[in-house]
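>>> any chance you can model this:
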Amino acid sequence: MSVGTGRIQPRWHTVPEVAQMLGYGLSKTKLLVSSGKIKSIKDGGNRRVMPEWVDEYIASLIAEVA
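Model prediction:
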C-alpha cells in the first residue's frame, strides 16, 4: 500500500482483469493462460496472474518482432 493514498495495490490479477489490461477477449486470454504463454497459479477454483507475468508476456511479444 502506498503511504498516504489509502489505496491497496493488487498483488495478482484475475484472468478477466488480465484480458481487460491487454485489450483481449476473455476466450483468447484463457487460451494464453491455459497454454502457459501467460503464467498463472491456481488459487482455489480460480487462476491468478502476477503483474510481472503480464509484463513477461508483453516482453515476449516484443522480442518476437525485434
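
>>> from here on, contacts and neighbour counts on C-alpha atoms
OK.

>>> look up which helix or strand Pro10 falls in, please.
Counting by DSSP states H and E, no helix or strand carries Pro10.

>>> how close does it sit to Gly45?
19 Å (CA to CA, to the nearest Å).

>>> between the two, which has more neighbouring residues?
Pro10 (9 against 6; other CA atoms under 10 Å).

>>> helix/strand/coil for Arg47?
strand (DSSP: H, G, I helix; E, B strand; the rest coil).

>>> Thr14 versus the closest residue to it other than its chain neighbours, what's the distance?
Take Arg47 and drop its neighbours on the chain: the residue closest to it by CA to CA, 6 or more residues apart in numbering is Ile41, 5.6 Å away. Distance of Ile41 to Thr14, given as CA to CA: 10 Å.

>>> the structure of the following sequence is requested for comparison with the preceding one:
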Amino acid sequence: MTVPATTIRPVLLTAEEVAEMLRIGRSTVYLLLANKELTSIKIGRSRRIRPADVEAYIERQAANAA
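Below you'll find the model as predicted:
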C-alpha cells in the first residue's frame, strides 16, 4: 500500500522551506539560526530544521508578543 506524497510530513526542512512557511527571507532564517533563536541540525554541509523546532519558535514569538 502506498501513501500519497501529499500526506507525508517531512521529518526535516530546509532553510528555504522554513522561510516559505514563516513568510520571511531565507537570510532571515539563517540569522535566526546564527542567533540560536531557531535550532537546526547539520547533515554534511547542509542545515536542516525539524518542524517541531519551527513550531516551538512560533510559540515563543507568540508568548513574547502577548
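
>>> after superposition, what's the TM-score here?
Once superposed, the chains reach a TM-score of 0.86 (TM-score structural alignment, normalised by the length of structure 1), with 64 aligned residues with a CA RMSD of 1.5 Å.

>>> check the mean deviation of the helix ranked longest in structure 1 from structure 2.
The residue-count maximum for a helix in structure 1 (DSSP state H) belongs to helix 51-65. Helix 51-65 of structure 1 differs from its equivalent in structure 2 by a mean of 0.4 Å after superposition (mean CA distance after the TM-score superposition for structure 1).

>>> name the residues that touch that helix?
Residues outside helix 51-65 of structure 1 that contact it (CA atoms under 8 Å, 6 or more residues apart in numbering) are Arg11, Trp12, His13, Val18, Lys37, Ile38, Lys39, Ser40.

>>> what's the mean deviation for the helix or strand hosting Ser27 of structure 2 versus structure 1?
According to DSSP H and E, Ser27 of structure 2 maps onto helix 26-34. Compared with structure 1 after fitting, helix 26-34 of structure 2 deviates on average by 0.9 Å (mean CA distance after the TM-score superposition for structure 1).

>>> mind listing what's buried in that helix?
Neighbour-count burial for helix 26-34 of structure 2, counted by 16 or more other CA atoms under 10 Å, picks out Arg26, Val29, Tyr30, Leu33.
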